[in-house]
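just a sequence and a predicted model for now, questions to come.
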Amino acid sequence: MKLTSQPLVLWRKGLSLAIIVNVLMNIALTPCQGKVIKLKLHHGRRHTDFTTGQRSKRAAQNLHGQSGEGYYIQMDLGTPPQKLNVLVDTGSSNFAIAASPDDQISKFFHTNESSTYEDSGTSVYVPYTQGDWTGELATDMVSLPSLPNITVRSSIAFITRSSNFFINTSDWQGIVGFAYQEISRPAGDVEPFFDSLVKEGHVRNLFSIQLCGAKALANSPSLNLSTNSMDGTMLLGGVSETLYKGNIFYTPIHREWYYEVVITDIHVNNESLKLDCKEYNYDKTIVDSGTTNLRLPDKVFQALVKSVQDKVNIPDWYSSQDFWSGTEVVCWPDLVTVYTGFPTVSVALIMTNNTFFRLTLLPQQYLRPVQDPSDPTMSGFCFKFGIASSTAGTVLGAVLMEGFYVIFDREHKQIGFAETTCPPRGSSSTGPDSKISGPFTQADKHLMSQCAYKKPDQKNGSLMVVAYVMAGVCFLCITPLLVMVIQYQVRKCRGRPRGDNSDTGNLINR
């Protein structure tokens, strides 16, 4: 839905005034037997038909990573191909690869060794929530091992400088953004990699992601982060029935820039936080695989922390504020104590005008396994709180996505969630996996439609004053001239009054 802003209303008013003045001037300057000018108004509507196609029945794990450092996929770039790993990020749109040495990475793309590299001569700067980079825009050939026999020329930013962007233990050397072109840098005019694949007809306009998180918890008696790698699967153009179980629940994409969706409520142990639903979406809610935590606006975050604290059921439990802020690690000798002592957290998403569904996260998801910084060899289970405060809206990051199979159905402008077939984080004694429930009916559908946050334009007041002042000045300047022209036209059409022979004679002599 495109919202109408006050500046646009003012612009339309100004345009209307200009049209009226123009019409009056045409009337005034038209000969007595004036002609009629007809303006044709064109109204177009584009219809697009989509076919569902069949689900892919073959899905091999092609995503890898380390806990808290993101998921990457291998790509072949250039001619001859150079193999590099790139972070999969649904929260950005640029495709960027390291093209110069950096202390945090072991390899980079050598532009001078690719015969298909074509520089555009344009620089680009991209900042993230943490870190930034600067690069040179160019194009080159790209293929993925998971998409055999498919090669596409893609726009790529080749990174020449970065700050706090690369992670020396992550094993990825670039990033590929899967969000919409509108947020691509520098000005929304760089075609994203996935858009290029769709445009050339290689894949359907959808993709799906299964993030399985840290697997050491399921297979080790103690948390050994040296083997605590993450795996997952990404399918471009398809959905695999082997990656989910049960039904797929879809929520509409509210706006196509980030993958923006709308939350209707948040529960802790089935108890609502009871906030205005706009607070959950302040100033947007996005699904972002490139962000580790579930991030919430500060007011929502504080309410959730208080509710979780009130419901923790662990004997002699104590934690400082640093644990809830995500900066302190807490360790327990066994998983059962942790996973049965913390409450569930549920996020409700709009389904239709009056229905919604809930994504329920267990402690297995929002308690993020980490290494004890004071004793890396410690035998036990150490965690950070995987829910954090945000100043840039709600972010449904990897902590939430790891509980589900997520389908980015761009064809139908919706995002699907289904229960994942990833191995459980703990043993069967630690409880079930995260669940989806619904659909539920909301009695007041108007309330749900109002949950999306509408950002006010702080410039409305000043723009309104400027617009009215300019309109007034224009009117004062044009009015005398308009009156004179109209009087002249009237006199020319009707002739001079009787008795005014001097002017008549002058006109005849001419």
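Now that the structure is in, tell me what you want to look at. Residues are numbered from 1 along each chain as shown.

hey, let's count contacts and neighbours off CA atoms from now on
Will do.

relative to Phe357, how far out is Ser92?
26 Å (Cα to Cα, to the nearest Å).

ditto for Val86
On the measure of Cα to Cα, Val86 and Phe357 end up 33 Å apart.

neighbouring contacts of whichever helix or strand Val176 is part of?
If you go by DSSP states H and E, Val176 is part of strand 174-177. For strand 174-177, contacts defined as Cα atoms under 8 Å, 6 or more residues apart in numbering pick out 84-98, 192-193.

just to be sure, Phe383 is in a helix?
No. Phe383 is assigned strand when assessed by DSSP: H, G, I helix; E, B strand; the rest coil, not a helix.

quick one: neighbours of it, just the number.
20 (other Cα atoms under 10 Å).

got the contact list for the residue lying closest to it once chain neighbours are set aside?
Using Cα to Cα, 6 or more residues apart in numbering and skipping the chain neighbours, the partner closest in space to Phe383 is Pro369 (4.5 Å). Taking Cα under 8 Å, 6+ apart, we find Pro369 in contact with 67, 214, 223, 381-384.

max-length helix in this structure?
Secondary structure of the chain read by DSSP state H shows that its longest helix is helix 460-494.

sorry, back to before: and which of the contacts of Pro369 is nearest to Val239?
Nearest to Val239 among the contacts of Pro369: Ala214, at 22.9 Å, using Cα to Cα.

wait, that closest one sits on Met230?
Yes. At 4.7 Å, Ala214 counts as touching Met230 under the criterion of Cα atoms under 8 Å.

which one of the contacts of Pro369 is nearest Ala348?
For the contacts of Pro369, the nearest to Ala348 is Lys384 (23.9 Å; Cα to Cα).

what segments of this protein are helices?
Remark: helices assigned in the chain by DSSP H are 6-29, 193-199, 216-219, 277-280, 298-311, 321-324, 335-341, 363-366, 398-401, 445-449, 460-494, 501-509.

and the longest one, what other elements does it pack with?
Other helices and strands packing on helix 460-494, by 3 or more Cα pairs under 8 Å, 6 or more residues apart in numbering; DSSP states H and E, are helix 6-29.

buried residues, the strand holding Val176. List them.
Within strand 174-177, the residues that qualify as buried are 174-177, counting by 16 or more other Cα atoms under 10 Å.

let's bring in a second one:
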Amino acid sequence: MGIFSTLVAASAVADVVIAQRVIPVGFSKPTARLPALHRRGGTYSQELNNNLTGGGYYAQVTVGTPPQTVDLIVDTGSSDVWILDSNANLCHSKTMQSRYGYCLSTYDSSNSSTYSVVSQDAFSIRYVDGSGAEGDYIKDNFSIGGADIKALQMGLAENSTINSGLLGIGFAANVAAETPYPNIMDLFQNQDLIAIQAYSLYLDDLYAATGTILFGGLDTEKFIGELKTVDIQPDRYGNYSSFTVTLSSLTTTADNGTVANYTTRSAVPVILDSGTTLTYVPSSIANRIFRAFGAVDDTSGTGLVFISCDYLDDNKNLTFDFQFGGKDGPVIRVPVDEMVLNNVQEYVELGLDVPSMPFDNVCSFGLQPNSDYYLLGDTFLRSAYVVYDLTNKQIGLAQANLNSTKSNILEITQESGIPDASGVASQVTAEQTATGLPGTGNSNGGQSATTTGSSSTPSGQSSGNAGARAVSAPSWEALAVTAITGLFGLMGVGLVVL
């Protein structure tokens, strides 16, 4: 596996209104690491680092006194924050590192005056791909996006098959501990850092080095048209433990008007999970899509679905259209080239034996079948602007305004919940210059992007120089105009197996 390098420096979110309780947290992109090849009152903003090929998005935080810098995978599909111990087995075993990668960053409890043990050997977590970590539950001070959280309970992993800790930001009911405890989202609110337990996620497109998560707020410059809400669905026991919403339909649309419908008879419960690289849908849907696109399902062998790289040069503006919550619900359009990953050659260099294919230029497909759970991971989320409201059990969805360089941040308050907000009229006008293919080299994932402006085009139309990822909003957004991130096995670590 590849070695993580220093995270790419990323620009800060501009024009944050300090009076609001909104925490901007950025994430950015380390060098690529391929997933394993087997099944498996203010606003605070954090920038997120995009691991382009592996699909991980990383937030840089600090832990302890004095603060120690740690990089964590942002995971909406789990609820524990956990960090790697400086003496973790993975960090000192060359054999393990050859399989799972070098430790990205670690924490040394002996160097923190505010460290305390909550429960020895009580932390144990496994993810759907079989990866996991175990150790103690501890408490220490934790800082993210300028917000200082006192005495956060975290897992301290002494044994791990994951080379980075995780920032689990789901419901507290889903923590790995036998007895639930106040997790990071609880403490954000309990310590009066944000008004309610809510945040918004903006990953930006496949080529973007950075994205942003806003704790306690949303940014109207980062989405197109109307922000529509859908209800989070409880689990079979009536508890809210994951960000499950109903997928009403899945279609493909081309600019020539051709539409193919892959909808099942009933709505499909899907989990919105930033800790998962790919998108997993029912086999009945996936198989029909594979036939339509000439894709080859080899998940039982290599763990991949193969597809022609010709779709990266799509000239029909072909999109996968996901609709949620019924016929009047939000629609997110995902360009086909966001679903096609040019990473197979890297797998080959690592020893992958690609079976014979009916096409010469082989890529992997960012959509796979599953019979146990349905996850919309990063190949979907990059096209969406998502607001997670844990307090009111709602999700807000809108088309992402890709490559946006502006900000207009609104606080999410106890009274309003997710506000009736509208974003920009249409996709930002941007010109991208690709200097390589996804996952093929430099610390930016082999890509560079240059934004030449942010002027608007008429709603529902694409601009001539908007680039391949300039996707206009669905037609139902046309009148809503007003003038911020599985890395392993199953290619995702988000869904916890308890």
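Sure thing, it's come through. All figures in this text were calculated on a predicted structure; none of them were measured in a lab.

chain center to the longest helix of the first structure, what's the gap?
Centroid displacement of helix 460-494 of the first structure relative to its chain, using Cα atoms, centre = their mean, to the nearest Å, is 46 Å.

what does stretch 270-290 of the first structure give?
For stretch 270-290 of the first structure - counting by Cα atoms, centre = their mean - the centre lies 14 Å from the chain centre.

what about that stretch, how long is it end to end?
Start and end residues of stretch 270-290 of the first structure are separated by 28 Å (Cα to Cα).

buried set for it?
By neighbour count on 16+ other Cα under 10 Å, the buried set for stretch 270-290 of the first structure is 273, 277-290.

then stretch 96-115 of the second structure?
In stretch 96-115 of the second structure, counting by 16+ other Cα under 10 Å, buried: 96-97, 100-107, 109, 112, 114-115.

could I get those as TSV with distance to Ile232 of the second structure?
Shown next, in TSV, are those (distance: Cα to Cα, whole Å):
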residue	distance to Ile232 of the second structure
Met96	39
Gln97	38
Tyr100	34
Gly101	35
Tyr102	37
Cys103	35
Leu104	33
Ser105	34
Thr106	34
Tyr107	35
Ser109	38
Ser112	39
Thr114	37
Tyr115	36
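
so which of the contacts of strand 174-177 of the first structure sit within strands?
Counted as lying in strands by DSSP state E, out of the contacts of strand 174-177 of the first structure, are 84-89, 95-98.

let me have these in a markdown table, extended by neighbour count and distance to Ala303 of the first structure.
Shown next, in a markdown table, are these (neighbours: other Cα atoms under 10 Å; distance: Cα to Cα, whole Å):
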| residue | neighbour count | distance to Ala303 of the first structure |
| --- | --- | --- |
| Leu84 | 20 | 42 |
| Asn85 | 23 | 39 |
| Val86 | 24 | 36 |
| Leu87 | 27 | 32 |
| Val88 | 24 | 31 |
| Asp89 | 22 | 29 |
| Phe95 | 27 | 37 |
| Ala96 | 24 | 38 |
| Ile97 | 24 | 40 |
| Ala98 | 26 | 41 |
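
tell me the one of these nearest Glu256 of the first structure?
Among those, and counting by Cα to Cα, the member closest to Glu256 of the first structure is Asp89, at 15.5 Å.

thinking again about what came up before, in the second structure, what stretch matches the strand holding Val176 of the first structure?
Counting by TM-score structural alignment, strand 174-177 of the first structure pairs with residues 165-168 of the second structure.

in this structure Tyr137 of the second structure contacts Leu152, no?
No. Using Cα under 8 Å as the test, Tyr137 of the second structure is too far from Leu152 to be in contact (10.2 Å).

aligned to Val347 of the first structure, what sits in the second structure?
Taking TM-score structural alignment, the alignment pairs Val347 of the first structure with Phe322 from the second structure.

kindly report the same for Asp195 of the first structure.
Matched to the second structure by TM-score structural alignment, Asp195 of the first structure sits across from Asp186.

stretch 382-402 of the second structure maps to which residues in the first structure?
Under the criterion TM-score structural alignment, stretch 382-402 of the second structure matches residues 402-422.

please identify the buried residues of the matching stretch?
By neighbour count with 16+ other Cα under 10 Å, stretch 402-422 of the first structure contains the buried residues 402-410, 413-422.

so of those, which ones are in strands?
404-409, 414-420.

and of these, the nearest to Val142 of the first structure?
The closest of these to Val142 of the first structure turns out to be Phe408 (Cα to Cα; 21.8 Å).

where do the contact lists of Ala214 and Met230 of the first structure overlap?
Jointly contacting Ala214 of the first structure and Met230 under the rule Cα under 8 Å, 6+ apart are 66-67.

where along the stretch 1-150 of the second structure do the strands fall?
In the stretch 1-150 of the second structure, the segments counted as strands under DSSP state E, counting those that start in this stretch are 21-28, 42-50, 57-63, 68-75, 81-84, 116-127, 132-144, 147-160.

with the first structure overlaid, how far apart is the third one on average?
I take that to be strand 57-63 of the second structure. With mean Cα distance after the TM-score superposition for the first structure, strand 57-63 of the second structure departs from the first structure by a mean of 0.6 Å once superposed.

could you tell me where that strand falls in the first structure?
Going by TM-score structural alignment: strand 57-63 of the second structure matches residues 71-77.

in contact with the residue in the second structure sticking out farthest from the centre, which residues are there?
For the second structure, the largest distance from the centre (Cα atoms, centre = their mean) belongs to Ser113, which lies 33.4 Å off. By Cα under 8 Å, 6+ apart, the residues touching Ser113 of the second structure are 64-66.

aligned to it, what sits in the first structure?
Ser113 of the second structure maps onto Ser115 in the first structure, by TM-score structural alignment.
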